[in-house]
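In: Model the structure of this input:
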Amino acid sequence: MPDSSEPPAAWHAASVPAVLDAFSVDPHRGLSDDEARKRHDEHGPNELVEQQQRTALQILLEQFQNPLVWLLIGAAIVSIFVGELAEVIAILAIVALNAALGFFQDYRAENALALLRDLSAPTAVVLRNGEWRRLPARELAPGDVYQLEAGARCPADGRLVEAAHLQINEASLTGESMPVEKQIEPLDEDTSLAERSNMVFKGSTVSGGRGVAVVTAVGMRSELGRIAELLEGVEREETPLQRRLSKLGRQLTYGALILIALMVVIGLVRQQPLKLVFLTALSMAVAVIPEGLPAAVTVVLAIGTRRMLKRQALVRRLAAIETLGSVTVICTDKTGTLTMGRMAATDVAIGDQDISLSDLASGGHDAAADGVRSLLAAATLCSDAHQPAASSADVDAAASKADNGEGDAAHQGGEPIGDPTEVAIVEAAADVRIDLQSLHERFPRVEEVSFDSDRKRMSTVHKIAEPGDLETFLPLLSSQGGQPGDARLVCCKGSLESVLSVSDRHWTGSDVAAIDEQASRDWNARHDQLASRGFRVLAVGVDVRAGGDWMRSNEGIEQNLILVGLIGLSDPPRSEAKEAVERCHTAGIRPVMITGDHPLTARHIAGEIGIGPADRVLTGRDLAALDDAGLSKAALETSVYARVTPEDKLKIVDALRQHGEVVAMTGDGVNDAPALRKSSVGVAMGITGTDVAKDAADLVLLDDNFASIVAAVGEGRIILGNILRFLKFLLSTNSGELWVMILAILLGMPLPLLPIQILWINLVTDGFPALGLAFENTDRHAMRRPPRAVDAPLLDREMLIDILWIGLLMGIVSLAAGGSLSPSAEDEARWRTMIFSVLTISQLGNALALRSSTEPLWRLGLWTNPLLLVSVVVTAGLQAAVVYVPFLQRTFGTVPLSLRDAILCPLLGLVVYVAVEGVKLWRNRG
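Out: Here you go, the predicted structure:
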């Protein structure tokens, strides 16, 4: 019995007897109850163990671990001491709102590991004491023998000891949607996980057939358990904007503390009343902090989710929207994202021609068309896929379309059902106008030899109903022997090597000839050519014979066939994938393909859509051979990876991020979850994605389309630009408030703004225009320039200079509006109201001017952002209410202004708008 402390053995490389011997188990009796209990106690239950998650209280408390929040709470405490109840309520409301928004975002992100449990089968059919029993899957132990049937979920990792037409869907582990055909023969020790055809893995599902396996690993030692451990070990990191905002928050906090200390010292030196000293310090603290910034960022990102949804991207974590705007590398899966996600027969090799089915003129009767129809008709007959009968209404609709040249009768049935490869063949036959229903009626199946992994082929025998049926459906065989009632059609499909071994003739393009060595070499060369282009290749053989004893044996059926040709099947690229890749290159983004598929397939698809260099493909085996330096170098040079494991994906993402790349990673399977969480932006598939992948991701693509990722990145850039735009707007206002306070103190003026007035500006008159700026969509060149550098400061030199001079101008204009350096006590309320109003109107003009960094407002047009225009009008109306409504006057310390003052305020406020537009024109004069 293997030691549980040892690393997992290469069970796929061991023979069935060796595996049974290693686990000391009889495949006909299984384990005894006592032995199973002993092993269960030693290895633990067959279930995934979750680390303890954060409680709701812990998540809530984490929302207060922010210097800005501490400063606001401090300001609220000071407000209590100076008796400003309105300020206390307003500040605590801000703190509570920000905490609530952060809590609900973080609380949703705690469920990814829990969903892994759902992939574990609740019960399993297990052999104990010579009897098959249905037991809870958690009771399985290494060495248990269990049964697999169609539709069942694999309860534990196991080595197959029996397999009858067994197909397993391992998409949740490998990411590839095609079922894997299983067998029991040993494989090379270095065979990759995706190619271990004699193993089954916990959490995968049985697509067809049946099998028996011996448990090799349970619980956290299974492949699913290893993914769970990887997921637990990956902490979700802050986004670039979150890190920048945190740094800005710390800087503003330190600055506020310095200013507060300075104001207290100045006030005490001037022997000002203690209440005024604290009121001034409180006003300064409130002026420094952009209280509305956290809520504004959250609201803007929430608005961004609606825009993303129109691009088929559902946002699960708001902060991911801004990170999308900085993405430099998109690591994408192949199947279903870059490709259609379903097999299609697109190319055939028949006679001496290689033909693309899309180029073939439908309905033609030349040699090529006859050959293709014969090839696809034979392959369709030799398959178990079928097309359900359509309803009478559907038939009438299809017939009407056919009459109008909009469709054809071949497509009157429903969607074909069956093995994906055979479905692709049936669909191709319908595309060349083969009437599928008539085909099966005219050639009813009378015998068959099922596919198995040893022979690598399937064969069927069909009765030929009427003499003209061959001419109609298989014109290449119309000259062969047989009479009505006696003739039999044999069809065979499988690997070229297999079909060649039972064929003695082939179709040359004009007639049937014997297969000699040269013909065999030619067919193999054509096969290799298709395979090198990423195709799965099937050969098709046929024959027409009189009925006889040959039908009673497999060997009699599968002999002396005519090799008709080859069918190339692939998962073709999406039509929009190439254009999306080109948009990535234009935008300075490097697309990287990471797939569990074969390297040849990966190279072909990458070459078709422009991901490159496609001639350099690294496999999981190649990555395992690299040291850290080699992996780091490979990450910069390689754009195509194939046959990768979950650990490989993590390595690739890690290596890219160590180079400073902002990585978006796509995935759909459980195996993708660790890399989705580790990446800068995790993108899960909405159609094919597992719940685990979706929960670990930041973004879910509703259409599983790579083009939607690129479109989402473009939206992310626009939204990031809008965040930076309203950040500049908010900080310009804070700068204006600070300059008003500083200049007033230096000039010996009274307190120019009350704390409640500053809060009103920061939350209300700032808030509405900031919301309007969030809907700005004037950046037509967002995807024509490189992404914003991840280490770029939030406030670059130009933005910092703008914030300072715009704020200084606001301060000067606002103080000038007061009309006096030392107003009398009776006139102080009017003086303060003028400053308050001009500062508010100045910021509204600034909002209009900041819509674009290059285009003036008159070129953009007032109505190109109607929400901003409405927000400016609403804000002006609210400011007027604060000045003229009596109960608001008492709350905000304002008095009604005369008509002259009311006209003067907007005129002075326009100075800021004119200045900002003038500087913009000067900067872009070239």
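In: When you work out contacts or count neighbours from here on, use the C-alpha atoms and nothing else.
Out: Will do.
In: who's in contact with T337?
Out: Residues in contact with T337 (CA atoms under 8 Å, 6 or more residues apart in numbering) are R574, D704, N705, F706.
In: let's see this one next to it:
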Amino acid sequence: MATSTSSGDGKPTTAASGNSATPDQVNLQKADLTSVFATLGTSAKGLTGADAKSRLQKFGPNAITEKEESAWRRFLHYFWGPIPWMIEAAALLSAIIGHWADFAIISVLLLYNAVAGFWQERKASRALAALKAGMAPKAEVLRDGDYQAVDAAEVVPGDIVRVRLGQIVPADVRFIDGDFISIDQAALTGESLPVDKKVGDIGYSGSIAKRGAMSAVVIGTGSNTFFGRTAKLVASAGKGMSHSQRAMTQIGDFLIFFCLLLALILVGYELYHDIVVAKDWHWSSAVDILRLVLVLLIASIPVAMPSVVTVTNALGALALSRKKAIVSRLESIEELAGVDILCTDKTGTLTKNQLTLHEPKLFDAEDADTLIVGAALASEAGSSDPIDCAIAAGVKDPSALRRYTRGDFTPFDPVTKYTLAKVTDADGKALSFAKGAPQAIAKLCALEGDAAKKVEQSVADLAEHGLRALAVSMSANDGDHWSFLGILSLEDPPREDSRETIARAREHGLAVKMITGDDVAIGKEIAEQVGIGTNILNAADVFPKDLNPDHLPQKSIDCVEKVDGFGRVFPEHKYAIVKALQGQHHQVAMTGDGVNDAPALKQADCGIAVSGATDAARAAAAIILTAPGLSTVVDAIDEARRIFVRILNYMLFRVAMTLDIMAVVVIATVFFGFTPLTPVMIVLIALLDDVPIMTIAYDNTREPARPVHWQMHRLLFGAGVLGLFAIAQTVGLLLIGMEWLGNKEWQSWIALSKEQLQTVVFLQIVAGGHLLLFVVRARHAFYAKPWPARPLVVAILGTQVLAVLMCGFGWLVPKIPWAIIGLVWCYMLAWMFVLDVVKRVLYQHLGGAEKSSGETQ
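Out: The predicted structure is shown next:
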């Protein structure tokens, strides 16, 4: 069966077991064809139908297979974790004590969170499906002496296949017969131009024939091809939790710990009071204790937190779509906000992906125009080849070509390494033009001595600057004597906005690295032009031959972190680069467009498929760009950081308010002997506080200048301090309420019962929570610019009007006098200024700590 290893030059190698050798004994990519045939137990005559059938059973279908976890198991994962446990425990307690309304509301929220997460996960599973779709659906196979069309899945090692213009290579093959074939394997290897193949060369599964036709022997199928190995990397990539998922888990752990601590205090107090003090314990008291624990548990659950984060990210994704960035995985928005290293491909992202002529090297040609016209005459008329298109575009005067009548044309031959065209000029004189590899054209022209050395030096000079060299010659004597006209140089020039975009990225605190499949010289030249740097290395020189991305040598890891980029990169290299940087605690964004980029795109914290990417790249990526170039990435990072800050502000608000509710429940129960909030009130608080805050995605925020990360110790410390003052605010109102209940003069003014005091606390927490959000949404004073966005203000005002009406008319809560509502609002507005001062002092402290520790904002 075909297996994949790695050759010394970093290119994939394949071996297949046959009847006479094991995979370790013969390297089928490098062995001579006689050994290949012997190892595979086949010949140029192909296989019989019976032999092919037995091999299909032995090696399996020529398709990518993977183990998939059932949809039900994936769905059930969303009911496992700190926050789901809290919600499930609350639902169970509600059922035990018969609070069915609470049970229904809590269960619906739990189910909604699971369905929302499961739906997003399903989108990520498209990566392998797209890779499968890239396999050739049909193949021409030599069976029983005749070529026949079969499903590509039925191709087996040892088969003889025929590949012609426009066809997809169905498996990894070695070419055995035919003049030549030109293969576009850019999506697999990142090479920007089609590669010419000859007898003995390898062809990769999934590449496309652009010119010519050849027959080949299959040496690897299915997952044991270069294409299949890429799919294996995709399947194994990106298995860890995202930073946002880890943050949610840590917040859940913190709240669980705090809840359990307060529950122990509450239960201990109740048991002590009933057994020791009152000496009136009955088993019915256990139900009362459970009811109290239920209230505390519901109070501790940020039931709407997953939903708010999901919806906020979804609204943010809509904003990113307007910037030509389509989000396929919502949590990638938060990942993008924290990216500090951007790994970008070259062709089509930093460059135009359009070959153009550079300054030529003239030899016998009178001028550059003569040289270019000669090259155009040596090209096939109407050719779509990138080099021919660049030459045609370089002809300044198209009428110059019309002075010649085209005759015989000989396509590029990988043996001679040039094309040949015969033409007749306006005077009826027969001429021949040839263009191709400089060494081959020099040999055709019989150059020797200084002339030959001049050609070699010119090619070396061009290569040093990352330019491709193409020589042109002319014969006026029917091929008896050839003149070396000169050397054309071709480049894929940088996009006009690339240098400015790289500078913007660095201003945003990003390190940019170029990762390209092209030669190091080409990558170095482009990297210097766009401002990335010139420290570009060959990936094969940095990574070991037996590359294991999960266990890289420290020397390789250090090199990855220091260099400006890599050339001659293969899929396993890109994947290893991402893993190495992540191992050094970097958040990495990787751009790509081909099948070869898919594993790295999926493994990266934020994989970005650039404009024109393949289906496999788009499916593996978290963000898909619909506009060319890299500038869209920087725009998306700006927007992602603003979205992250909005979610961070919500987290501060939500954790502080959750601490407030839990603490007030315990303090009121222990010190005042009554429950300040009913379970229904707590659920209403969650809905009234969180549902309108989904519009926080529209809020106006100051854009962070540096990458932003989840720093849980800072978040929890800040939320704890704000929560402490929120507790003081609520307990202060509770103390006033308890005094009101015992003051006959106040009661004669406005009567107030304990049930009404619960409504007062309810109103204070609902309204005070949103006022706290206005406080924490920015580091500056809450009344300074940028002010809250209109959607957020309208949503919160609507909620507050509803809460006031509920309290004033007694909807779902005990009715309280309108005068009390007014007093509560005056009390909260006064506290709003106090909390704002606390916030600014807190942020100054955290900001100073950040600067001293060197952490990012």
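In: ok, average deviation of the strand or helix carrying D41 of the first structure from the second structure?
Out: Here D41 of the first structure sits within helix 33-43, counting by DSSP states H and E. By mean CA distance after the TM-score superposition for the first structure, the fitted helix 33-43 of the first structure averages 3.7 Å away from its aligned residues in the second structure.
In: can you tell me which residues contact the aligned partner of G534 of the first structure in the second structure?
Out: Matched to the second structure by TM-score structural alignment, G534 of the first structure sits across from G466. G466 of the second structure makes contacts with E491, D519, V520, A521, I522, G523, K524, E525, I526, as judged by CA under 8 Å, 6+ apart.
In: and the fifth one, that's in a strand?
Out: Spelled out, that is I522 of the second structure. No. Inclusion of I522 of the second structure in a strand is not indicated when DSSP: H, G, I helix; E, B strand; the rest coil is applied; the result is helix.
In: Just tell me what it corresponds to in the first structure.
Out: In the first structure, I522 of the second structure lands on T601 (TM-score structural alignment).
In: Go ahead and confirm that match touches L569.
Out: No. Between T601 of the first structure and L569 there is no contact under CA atoms under 8 Å: 11.1 Å.
In: shared neighbours, these two?
Out: F535.
In: Are there helices or strands packed against the helix or strand hosting F717 of the second structure, and which ones?
Out: Element membership for F717 of the second structure (DSSP H and E) is helix 712-742. In terms of contacts (3 or more CA pairs under 8 Å, 6 or more residues apart in numbering; DSSP states H and E), helix 712-742 of the second structure is packed against helix 243-271, helix 631-667, helix 744-749, helix 754-776, helix 818-853.
In: check contacts around the residue nearest the centre of the first structure.
Out: The residue lying closest to the centre of the first structure (CA atoms, centre = their mean) is V683, at 2.0 Å. Counting by CA under 8 Å, 6+ apart, V683 of the first structure touches A664, M665, T666, G667, L676, K694, A697, D698, L699, V700, L701.
In: Checking it next. Helix, strand or coil?
Out: Using three-state DSSP, the structure places V683 of the first structure in strand.
In: Please tell me how far the counterpart of it in the second structure sits from D478 of the second structure.
Out: Per TM-score structural alignment, the equivalent position to V683 of the first structure in the second structure is I608. I608 of the second structure sits 54 Å away from D478 of the second structure, going by CA to CA, to the nearest Å.
In: Tally up the residues packed near T601 of the first structure, please.
Out: The tally of other residues near T601 of the first structure (other CA atoms under 10 Å) stands at 21.
In: Now do the contacts for it.
Out: With contact set as CA under 8 Å, 6+ apart, T601 of the first structure has these partners: S532, R533, G534, F535.
In: So Q529 of the second structure is in contact with E500, correct?
Out: No. If you go by CA under 8 Å, Q529 of the second structure and E500 don't touch, sitting 10.9 Å apart.
In: Using just helix, strand and coil, how would you label the residue mapped onto P170 of the second structure from the first structure?
Out: Alignment note (TM-score structural alignment): P170 of the second structure maps to P155 of the first structure. The three-state assignment at P155 of the first structure reads coil, by three-state DSSP.
In: how close does the aligned partner of R117 of the first structure in the second structure get to T614 of the second structure?
Out: Matched across to the second structure, R117 of the first structure falls on K132, judged by TM-score structural alignment. For K132 of the second structure, the distance to T614 of the second structure equals 12 Å [CA to CA].
In: Which secondary structure state does W787 of the second structure sit in?
Out: coil.
In: What's the match for D648 of the first structure in the second structure?
Out: Under the pairing rule here (TM-score structural alignment), the equivalent of D648 of the first structure within the second structure is H573.
In: For that match, which residues are in contact?
Out: Applying CA under 8 Å, 6+ apart, the residues near H573 of the second structure are A539, F543.
In: element containing it, please.
Out: Using DSSP H and E, H573 of the second structure maps to helix 571-583.
In: what do you get for V883 of the first structure?
Out: Counting by DSSP H and E, V883 of the first structure is found in helix 866-884.
In: which part of the second structure lines up with that helix?
Out: Under TM-score structural alignment, the match for helix 866-884 of the first structure is residues 790-808.
In: Comparing that stretch with the first structure, how large is the average distance?
Out: Mean deviation of stretch 790-808 of the second structure from its aligned counterpart in the first structure after superposition (mean CA distance after the TM-score superposition for the first structure): 1.5 Å.
In: what's that stretch in contact with?
Out: Here stretch 790-808 of the second structure makes contact (CA under 8 Å, 6+ apart) with 688-689, 692-693, 695-696, 698-699, 759, 763, 766-767, 770, 811-818, 821.
In: can you do 7 Å?
Out: Here stretch 790-808 of the second structure makes contact (CA atoms under 7 Å, 6 or more residues apart in numbering) with 688, 692-693, 695-696, 698-699, 759, 763, 767, 813-818.
In: for the residues you listed, which one is nearest A726 of the second structure?
Out: Closest approach to A726 of the second structure among these (CA to CA): A767, at 12.0 Å.
In: quick one: that closest one from K417 of the second structure, how far?
Out: For A767 of the second structure, the distance to K417 of the second structure - CA to CA - is 79 Å.
In: next one: E331 of the second structure
Out: For E331 of the second structure, the distance to K417 of the second structure - CA to CA - is 51 Å.
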